[in-house]
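[1] how does the following fold in three dimensions:
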Amino acid sequence: MREISQDELAANCGTRFASDERPSSEKLWVAIDGYVYDLTKFEKLHPGGKAVLRMVGGQECTKEFYALHNKSVLEKYHKRLCVGKLKDSEQNLTNFETSSAMSKEEEQESLASKVPFAEIPLLRPNWVRQPWWTDSHRDFLFDLRKKLSGIQEECEQIEKQGKYVPDELQEVLGKEWNLLSCLNGTSVMPIAQKLGLVLPGGLQPKEFDLFHEYIAHAEFGRRIPVGTRNGLAGGMAISLPAIAHFAGNMPEALREQIVADVLSGKKKSCLAVSEPQAGSDVANIITMAVKSKCGKYYIVNGIKKWITGGMNADYFVTAVRTGPVGSGMKGISLLLVDKSFGGVTLKHIKTSDAMAAATAWVYYDDVHVPVEYLMGQENKGFRCIVANFNHERWLICAGVVGSLRTILEDCFLWATQREVFGKALIQQPVIRQKLARMIGGLESLEAYMDSITYQMAHMDSFTQMIELGGPTAILKFQVTRVMTMISDEAVQIFGGRALTASGLGKNIEQMQRTFKFASILGGSEEIMADLGVRQAMAMFPQHARL
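    This next block holds a predicted model:
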């Protein structure tokens, strides 16, 4: 790439304003971050009009550019418009020039953010690594991040345009990249191993652990907008582990085929528990399943609501009442309903994230479900639901923590480049106080997540249900409380840009519009807090006194 002098840059200043006595030229060049860009033709296409470009024609305008745009805009147009490097520039060159000869270490370094606290401790170069992190986690993370970065723009367009996630994208993540397997926990890995899948970073399914899954949810939270993320994997991640773990009454080959089809993106699954009459109060669901006279089917009738991914699902892990009305949790069973059985009708629910989430009403009208599609034991499905809830709540937390890293990174970057009253925002003590609250909250969540994840990884499902139900509920409560705080502080740091769905504050706008989803789904904050304390009291020593 050739070097361009300051004089040559100044000579290509574009057509000036009529009132400007300085000489003009046919070409309009500007310098940003040490690179020189030819905007002569782009001037007519510039969304902000010609005038703002003419004001900086022939000049170094890095400061002016970053007051209006984020780096992704430069990345988008760099190859098309860049004509050289500015000679003797004091600006730090952004690394747009990637090389196929880069070593693995150099490529990974290029994918890691240098912004304080933007990365988990695993990626902080001078930190001593915690014992649960390994090189396989690091390789897994960077390969996953590279793949997700490649579809990030497409996913943002799906979110904006009000579309469902296309089947082609689902299959790329499933069949081509084997990413969907990484969002479903260790219960699907024996089937993934049989299928010969190789996970990101060259990881074999038998080597996959909960910290790999933690990374997967966190990276999806960082890179993929919440509506599209839920459409791609939200319903699947809270239903497929239950199919793999509890659908033991059906022939093994059939169960494995269902799991394989969903992992490949060929089919989709969702969890259908919530009802209009019973949201978090699962013990009082009224969708009924009655045995047919021949004894070969459960006949299901009822309504489910707020079913993430339901509009596009093929399989519905459905909570039903098989015991008498009023029997509470003792009369609940879990069935796997295949839409092809007939009698399943879907209706889209418009929510504040995006149509891409495919949130649905699900209506069951005399759906005949073969008895071998019973998951677990009849009238003992509540235990399966609770065990599944622990994983659901944990993965919600992992996705939130990942998304909060992006928000903190954006706030740091904006505070250092935005000038107000002659100073960068970061020079204002009130802004540093806000950042400190965000850092403290997020770093505390990271430690809590690591602790719970380590315990989950070393407990069987029954022990998890007894020991971790309460702590996981408290974790989710704390995660969403911190998310509320960070969303609020981020909006104040970004000001009007935090209310704008594009540009510099788009991530902040999306969070402040959708952060309450995590506070409600999987059990509301109030239910989580109460559950955590009630479970703690169940183990309270009888004779303890102050």
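
[2] C-alpha from now on. contacts and neighbour counts both.
    Fine.

[3] could you say what helices and strands the host helix or strand of Lys147 packs with?
    The secondary structure element spanning Lys147 is helix 135-161 (assigned by DSSP states H and E). Packing contacts for helix 135-161, counted by 3 or more C-alpha pairs under 8 Å, 6 or more residues apart in numbering; DSSP states H and E, involve helix 104-111, helix 210-223, helix 226-229.

[4] can I get these in TSV with mean neighbour count and distance to Glu156?
    Conversion of those to TSV gives the following (neighbours: other C-alpha atoms under 10 Å; distance: least, C-alpha to C-alpha, whole Å):
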stretch	mean neighbour count	distance to Glu156
helix 104-111	13	20
helix 210-223	23	9
helix 226-229	27	8
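
[5] stretch 358-376 spans what distance, first to last residue?
    Distance across stretch 358-376, first residue to last, is 28 Å (C-alpha to C-alpha, to the nearest Å).

[6] buried residues of it, list them for me.
    Going by neighbour count (16 or more other C-alpha atoms under 10 Å), the buried part of stretch 358-376 is 358-364, 366-376.

[7] contacting residues around the most centrally placed residue in the chain?
    Centroid check for the chain by C-alpha atoms, centre = their mean gives Gly221 as the closest residue, at 2.3 Å. Listed by C-alpha atoms under 8 Å, 6 or more residues apart in numbering, the contact set of Gly221 reads Arg229, Ala398, Gly399, Val400, Val401, Gly402, Ser403.

[8] got those residues as TSV, with secondary structure and distance to Ala10 columns?
    Shown next, in TSV, are these (DSSP: H, G, I helix; E, B strand; the rest coil; distance: C-alpha to C-alpha, whole Å):
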residue	secondary structure	distance to Ala10
Arg229	helix	46
Ala398	helix	50
Gly399	helix	48
Val400	helix	47
Val401	helix	46
Gly402	helix	44
Ser403	helix	42
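
[9] to compare with the earlier structure, here is another sequence to fold:
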Amino acid sequence: MKTFTVEEVKAHNRPDDCWIIVDGKVFDVTKFLNDHPGGKKVLVKVAGTDATKQFNTFHNEAIMQRSGLPLQIGIIETATNKSKQELKVQQNSSTRKQTDDVKTTASTTILSNKDTKFGDGLPYGDPTWYQGWNSPYYNESHAKLRRVIRAWVDKEIAPFCHEWSENKEIPRSVLKQAAKVGFLAAASGAGTNSKMASLLPYGLPAGISSEEFDIFHEFICVDELSRAGSGGLVWALQGGLSIALPPVMNFANEELKKRIVPECLAGDKVIALCITEPSAGSDVANLATTAKDTGDFFLLNGEKKWITQGAYADYYVVACRTGSEADGMAGISLLLVERSFEGVSARQMDCQGMWGSGTSYVVFEDVKVPKTHLIGKLNEGFKYIMHNFNHERLGIIMQASRFSRVCIEEALKYALKRKTFGQRLVDHAVLRNKLGHMIRQCEATHSWLESILFQCKTLPAETQAMTLAGPIALLKAQSTQTFEYCAREAAQIFGGLAYTRGGQGEKVERLYREVRAYAIPGGSEEIMLDLGVRQAVKKCAKL
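    Sure thing, here's the model as predicted:
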């Protein structure tokens, strides 16, 4: 890219020839003057000068990616030298035998990032292992993966989240892109399912093999995508996939597995889980949708509500009653229903948040479902639903935990530059107190999550459900309440900017609307707290 001196930029200081400098980059904004939301005079006033301070005061990073960079015509000469130095450092780093310093002990592998800290270094803006802390949970492959996923998110996802959210639609091309990056395979649970290795159309992200891919790799993928600060985006890409595809992967017949799993992981088809009904949410055992065995097929009738990705899904995994009402949970089965079947309809719901995730109301009217589309055994569907509940809730926890951190990151960045009464916001003790309470809750939640993920990685599969169901339920409540607290306090720090959609408070405003979508689905906070204690009491009875 062409280089300029500061003196050269100074000459372009008129409305018909307007250049500005932002962070060492040179922009020709002449044709943009009339389109500037703040009016053209705002730009003309700083024509020919370094407007970095003014830009950072009123804009977020996404604006630069989306609107600024297309106007860039060069860089300042000093910035070139800096870029060359940074490139040299990166090249030296990439030629190291190992990307991170990995120390092996008799019992574990400890990753040290002392020489290769990751991210922009904002305190608590990233997990501690990104910022020079040693960790027993991660190795070189995890560090490699986070670089790949963050680069993808920062360039292709984060700058467009507000636009997609406002349109209430995520382009289908983004889903395909997520598939090619390997994100869909990672976030769906297929990455940690060794039996699915041959069905992954694009493999796993960062070229990681199925043998080395673990739950912490999945965590990094979900965590990094959530850093974009849009629950609607996360759910649009994998909200239905991560809860509907596992029953197919684990319990469907081979014909269904070989056809449906690759299609969904390739981003060519979308799958949604249909459990919740207008009158049955967490009380799964009392759902009313029925599937009558006619001999040749099941005749499916009923309604499902709040179905993530349901508006544009090609497949539905439907929980339905195949036994009598008296059978309760023992009379429930899972059917794989294709959108093309006659009698299937879905309409998008207008919800408080999660825009673009395709939350929908799905109706089944005399739908003929082939017997081959029964997932697992008849009347054992409740067991299959429960089998994936821990994984579903862990996904919610991962997202809520990072969203709490996003609120901290955005609030701290703003508090460092915004001044009131002659001081930066961060210099006011009352605001530091807010940040302190946000940070302590976020870090505690994250540490508990890593501890539970380690148990998922190391405990025998047959013991995990009973051992971890209670702690995961409690952690879900912890994570969503922390998220709600951080969203509220971040909104207070941003003030009016967090009340306006778009702009500097964009992420915080959007996340504040999405809190309820985490506190209720997957088991409400009240039910999670009760479940966690009931599980503990059961163990007390055995003492």
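
[10] once they're superposed, tell me the TM-score.
    Once superposed, chain against chain, the TM-score is 0.88 (TM-score structural alignment, normalised by the length of structure 2); 520 aligned residues with a C-alpha RMSD of 2.8 Å.

[11] any chance of the helices and strands packed on helix 135-161 of structure 1 in JSON lines with distance to Leu28 of structure 1 as columns?
    Formatted as JSON lines, the entries for these read as follows, by distance: least, C-alpha to C-alpha, whole Å:
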{"stretch": "helix 104-111", "distance to Leu28 of structure 1": "31"}
{"stretch": "helix 210-223", "distance to Leu28 of structure 1": "35"}
{"stretch": "helix 226-229", "distance to Leu28 of structure 1": "39"}
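
[12] matching residues in structure 1 for stretch 142-152 of structure 2?
    Aligning stretch 142-152 of structure 2 against structure 1 (TM-score structural alignment) gives residues 137-147.

[13] tell me how far the matching stretch is from the chain's mean position?
    15 Å (C-alpha atoms, centre = their mean, to the nearest Å).

[14] compared with structure 2, how much does that stretch deviate?
    On the superposed models, the aligned residues of structure 2 are on average 1.2 Å from stretch 137-147 of structure 1, with distances taken as mean C-alpha distance after the TM-score superposition for structure 1.

[15] list the buried ones in that stretch?
    In terms of neighbour count (16+ other C-alpha under 10 Å), stretch 137-147 of structure 1 has its buried residues at His137, Arg138, Asp139, Phe140, Leu141, Phe142, Asp143, Leu144, Arg145.

[16] now flag whichever of those residues is closest to Thr416 of structure 1.
    Using C-alpha to C-alpha, Arg145 is the member of the buried residues of stretch 137-147 of structure 1 that lies nearest Thr416 of structure 1, at 25.3 Å.

[17] without its sequence neighbours, what residue ends up closest to the closest one?
    Spatially, and ignoring its direct neighbours in sequence, Arg145 of structure 1 is nearest to Glu219 (6.5 Å; C-alpha to C-alpha, 6 or more residues apart in numbering).

[18] next: Gly532 of structure 2.
    The spatially closest residue to Gly532 of structure 2, leaving aside those adjacent along the chain, is Gly470, at 3.9 Å (C-alpha to C-alpha, 6+ apart).

[19] surely the one you found meets Val537?
    No. Counting by C-alpha atoms under 8 Å, Val537 is not a contact partner of Gly470 of structure 2; they are 10.2 Å apart.

[20] the more surrounded of the two?
    Comparing Gly470 of structure 2 with Val537 by neighbour count (other C-alpha atoms under 10 Å), the higher total belongs to Gly470, at 21 against 11.

[21] strands along the stretch 301-450 of structure 2, start to end?
    315-321, 332-338, 344-348, 360-370, 374-375, 419-420, 423-424 (DSSP state E, counting those that start in this stretch).

[22] turn those strands into JSON lines, columns for distance to Cys18 of structure 2.
    Shown next, in JSON lines, are the strands of the stretch 301-450 of structure 2 (distance: least, C-alpha to C-alpha, whole Å):
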{"stretch": "strand 315-321", "distance to Cys18 of structure 2": "53"}
{"stretch": "strand 332-338", "distance to Cys18 of structure 2": "56"}
{"stretch": "strand 344-348", "distance to Cys18 of structure 2": "45"}
{"stretch": "strand 360-370", "distance to Cys18 of structure 2": "48"}
{"stretch": "strand 374-375", "distance to Cys18 of structure 2": "64"}
{"stretch": "strand 419-420", "distance to Cys18 of structure 2": "29"}
{"stretch": "strand 423-424", "distance to Cys18 of structure 2": "31"}
